[in-house]
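*Asks:* Predicted model, plus sequence, below.
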Amino acid sequence: MNIRMEIIYKTSKGVEVRFSSDEMKMEKAILIAEDMEKTGRLKEVTFIDVQDRTWSLKELKKFLEGIQTEPHHISVYFDGGFDAKSKKSGLGCVIYYEQDGKHFRKRKNAFVEEIETNNEAEYAALYLGLQELEALGVHHLPVKFVGDSQVVINQLSGEWPCYEETLTKWADRVEDKMKQMGIHPEYEAISRKQNREADHLASQALEGLEIASNIQL
C-alpha cells in the first residue's frame, strides 16, 4: 500500500514546520517516521493512503504486521484479445504480490466464446484477475490494476463516461465484485508493449493453450 505523510516538525529552537511527503510504500514511511521520532523533534505525523484514509503510526504498524502472512502489495496486469472472425476471445492476467517476505507471480488465461467485442474481452480479463485474487484470499486491501485498454482503465476510474449498455454491465459487475471483496482499486494505463506478458497469455488462450501457474520470484 502506498501512502503519503503529513508531518509537523519542531526545530531545536522551537520553530514548527509542516510538510507533506511524496507517495511511498508504507514500510518506507514507517521507517522514516521512526527515524524522525528518535530526534525528539517530530511533533506529529499522519499517514494518508490512496483512499484518503488517515492512519497513526501505531495503526499503520499494526496493519503492516497483520498482512505479512497474506498476499499484499498486489498488482494485476490484464489483457483481452478478440478474434472478430471466429467471435472468440482470449483472456490473460498476471498477478504480482508479496507474502511472508517473498515475491510471487501468478499467471492465468482463459478461452471464452460469449463475448462480442474487444472492449468486452478487456473487461472480462480484468474480472478474471479478480477471480484469481479471490482464490488467493485477497480481501480489504488496495490493489493496482494495470492494462493497455484506455476504455476499461478510464471508465472504471471515472475519467470517461460509459454509454454502451454491455460495457456498463461489465463495469457494474467488476465494481460489485470489488465491493464484495473489499478491494480498493488503483488504475494505471500502460502501452501494449509494456503489457506483453498479459497479452501473450491472451494470445495463448486463443490458440488453445491453457496456462495456470504460481511461482516464487
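*Replies:* It's in. Treat the numbers as computed from the prediction; the structure is a model and nothing was measured.
*Asks:* from here on, contacts and neighbour counts on C-alpha atoms
*Replies:* Will do.
*Asks:* For T166, which residues are in contact?
*Replies:* E120 (CA atoms under 8 Å, 6 or more residues apart in numbering).
*Asks:* In addition, the following structure is provided for comparison:
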Amino acid sequence: MNDAATEALVLEKVSIRLAGRELLRVDATVPPGEVLTIMGPSGSGKSTLLAFVAGFLDSAFVAQGKVHLGQRDVLSLPAEQRGIGLLFQDPMLFPHLSVAGNLRFGLPHRANDKRQQVAQALEQVGLAGFEARDPATLSGGQQARVALMRLLLSQPRAVLLDEPFSKLDTALRQEMRTLVFGQLRAAGLPTLLVTHDEADANAARGPIIDLG
C-alpha cells in the first residue's frame, strides 16, 4: 500500500530525561516490516519515547540523540512532515464523519479514485459496505479496524503503536494483533510498539527492549 515504506527507522543513542533523571536510553535499528517492542511499567518513558519520535514531546522532558528514517533526519522536520503514523489505545475516529469520511481523511490530497481505495480498504478488513456508517454504531473491534486502515491509507513511512490493544476485550485482542502486525509487515513498515503486555510483544515477533 506504500511504495515508500522500504526504509529502516534508526534510533541512535536516544536518551530522555525528566527533572535530571534519565528515564530511558535506546539505541536500535528497526528494519522495514519489523516491530521493535518497548516494554516497561507505567512511568518508564515508553510513551514519551513515541512522543519524541513523532514530534510532540512535552517541554518538561529533555531528549538527546538522533532519529533517522532512511536518509532523513526525522528530528529536523515538523511533526506533520515526518511521515510517521500513530495508533493509540483509542481509535480516535472523527465522530462527525462517516466511516468513509474517516478513511478519506487519511488519503493524500492528490490521491485518485478515493472512493475505490476506501472500498478496497474496508473489504480488506471485513467491513465491506460500511462506508456510510456512523463510527458510533461500530463495535470496538470495528472501530479499531477503521483506525488501522485510515493509518495505512495515509501512506506513513514508519508506525508507532501506543498500547493499541489494551482497551479491546480479550477475545478481540489476538484477532487485532494478528491483523495489525500482518498489515504492517505486508506494507514493509518499521514499527515501534510500546506495551506492558507480554502477549503483545510475543505477537509482534520482533526484538524486545525491556525498561523494567
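*Replies:* The structure has been received and is ready for your questions. Keep in mind that what you see is a predicted model, and the values were worked out from it rather than measured.
*Asks:* Give me the TM-score for this pair.
*Replies:* With the length set by TM-score structural alignment, normalised by the length of structure 2, the two chains reach a TM-score of 0.35; 125 aligned residues with a CA RMSD of 5.6 Å.
*Asks:* Where do the helices of structure 2 begin and end?
*Replies:* Here structure 2 has its helices, by DSSP state H, at 46-54, 99-106, 114-124, 140-153, 170-186, 198-204.
*Asks:* now those in TSV, with distance to R25 of structure 2 and mean neighbour count?
*Replies:* Output for the helices of structure 2, formatted as TSV (distance: least, CA to CA, whole Å; neighbours: other CA atoms under 10 Å):
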stretch	distance to R25 of structure 2	mean neighbour count
helix 46-54	9	21
helix 99-106	33	22
helix 114-124	37	17
helix 140-153	28	22
helix 170-186	25	16
helix 198-204	19	17
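*Asks:* now these in TSV, with distance to D73 of structure 2?
*Replies:* Listed next are the helices of structure 2 as TSV, based on distance: least, CA to CA, whole Å:
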stretch	distance to D73 of structure 2
helix 46-54	11
helix 99-106	24
helix 114-124	31
helix 140-153	22
helix 170-186	22
helix 198-204	26
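*Asks:* between those, which gets nearest to L69 of structure 2?
*Replies:* Closest approach to L69 of structure 2 among these (CA to CA): helix 46-54, 10.4 Å.
*Asks:* helices or strands up against that closest one?
*Replies:* Contacts defined by 3 or more CA pairs under 8 Å, 6 or more residues apart in numbering; DSSP states H and E place helix 46-54 of structure 2 against strand 158-162, strand 191-195.
*Asks:* Among those, which comes closest to I84 of structure 2?
*Replies:* strand 158-162 (5.0 Å).
*Asks:* same for the closest one, what does it pack against?
*Replies:* Using 3+ CA pairs under 8 Å, 6+ apart: strand 158-162 of structure 2 touches helix 46-54, strand 84-87, strand 191-195.
*Asks:* between these, which one is nearest to M176 of structure 2?
*Replies:* strand 84-87 (12.3 Å).
*Asks:* ok, back up a step: redo the helices and strands packed on helix 46-54 of structure 2 as CSV? Include mean neighbour count.
*Replies:* Shown next, in CSV, are the helices and strands packed on helix 46-54 of structure 2 (neighbours: other CA atoms under 10 Å):
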stretch, mean neighbour count
strand 158-162, 24
strand 191-195, 25
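*Asks:* moving C-terminal of the longest helix anywhere in structure 1, what's the next helix or strand?
*Replies:* Assignment by DSSP H gives helix 118-136 as the longest helix of structure 1. Downstream of helix 118-136 of structure 1, the next assigned helix or strand under DSSP states H and E is strand 142-147.
*Asks:* Who are the packing partners of that next one?
*Replies:* Using 3+ CA pairs under 8 Å, 6+ apart, strand 142-147 of structure 1 sits against strand 72-83, strand 184-189.
*Asks:* list the helices and strands whatever helix or strand comes next after that strand packs on?
*Replies:* Downstream of strand 142-147 of structure 1, the first helix or strand assigned by DSSP H and E is helix 150-156. Applying 3+ CA pairs under 8 Å, 6+ apart, one finds that helix 150-156 of structure 1 contacts helix 118-136, strand 184-189.
*Asks:* Beyond helix 150-156 of structure 1, next helix or strand please.
*Replies:* helix 165-181.
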